[in-house]
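Visitor: Here is the input, now give the coordinates:
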Amino acid sequence: MGNLKSMSPCTKIVNGRKITTKGIVQSGQERVEVEEDDRIKSLMINGKERLPP
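Guide: Down below sits the predicted model:
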């Protein structure tokens, strides 16, 4: 089977900052990334908080 990737991004401007939330499902793994001004601020994998890179 192929490697299917589903991504749903949402971008908002809050107090002059660009906040982007990305929901990504790939190979049965769910990731939620929150970026502030193009820097990762939060990362969750399968519902567990991870340290951003």
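Visitor: only C-alpha atoms for contact and neighbour calcs from this point on.
Guide: Fine.
Visitor: which residues in this structure form strands?
Guide: Per DSSP state E, the chain carries strands over the ranges 5-14, 17-26, 29-36, 39-45, 48-50.
Visitor: Export those as TSV, with columns for mean neighbour count.
Guide: Converted to TSV, these look like this (neighbours: other Cα atoms under 10 Å):
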stretch	mean neighbour count
strand 5-14	11
strand 17-26	16
strand 29-36	17
strand 39-45	16
strand 48-50	11
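Visitor: thinking V25 is in contact with R31, fair?
Guide: Yes - look at V25 against R31 with Cα atoms under 8 Å: they come within range, at 6.3 Å.
Visitor: Please provide the structure for the following sequence as well, for comparison with the first:
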Amino acid sequence: MAAYPSKVRYDAENLIRATVAFNRKTEPELYKRMGEVENKARYLKRLVKEDIERGKSA
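Guide: Model (predicted):
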């Protein structure tokens, strides 16, 4: 499905996409936890917000 030009422009101006890979052999605890989480985006956003609140954001 092709995106409308206005949607492409909005996304370019307002969104950032991040992809994270978890290796089941080298990071089994992370891999397992992400498999248990129903809404991965919400979970990761909450973790980032908590990090910001603690003042440890890079």
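Visitor: And the TM-score, once the two are fitted together?
Guide: The TM-score (TM-score structural alignment, normalised by the length of structure 1) is 0.30; 33 aligned residues with a Cα RMSD of 4.0 Å.
Visitor: one step back: what residues are shared contacts of V25 and R31 of structure 1?
Guide: Counting by Cα atoms under 8 Å, 6 or more residues apart in numbering, V25 of structure 1 and R31 have no contacts in common.
Visitor: Report how many residues lie close to R54 of structure 2.
Guide: 9 (other Cα atoms under 10 Å).
Visitor: Distance-wise, check S6 of structure 1 relative to I24 of structure 1.
Guide: Distance of S6 of structure 1 to I24 of structure 1, computed by Cα to Cα, to the nearest Å: 6 Å.
Visitor: I45 of structure 1 now?
Guide: 9 Å.
Visitor: Which residues are in contact with each of those two?
Guide: With Cα under 8 Å, 6+ apart, I45 of structure 1 and I24 have common neighbours 30-32.
Visitor: Tabulate the residues you listed (JSON lines), appending distance to K18 of structure 1.
Guide: Listed next are those as JSON lines, based on distance: Cα to Cα, whole Å:
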{"residue": "E30", "distance to K18 of structure 1": "23"}
{"residue": "R31", "distance to K18 of structure 1": "20"}
{"residue": "V32", "distance to K18 of structure 1": "16"}
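Visitor: Out of the residues you listed, flag the one nearest to I13 of structure 1.
Guide: V32 (18.4 Å; Cα to Cα).
Visitor: list the contacts for the residue nearest to the closest one when sequence neighbours are not counted?
Guide: Spatial nearest neighbour of V32 of structure 1, excluding adjacent residues (Cα to Cα, 6 or more residues apart in numbering): G23 at 4.6 Å. By Cα under 8 Å, 6+ apart, the contact set of G23 of structure 1 is 7-9, 30-33.
Visitor: Thank you kindly, that will do.
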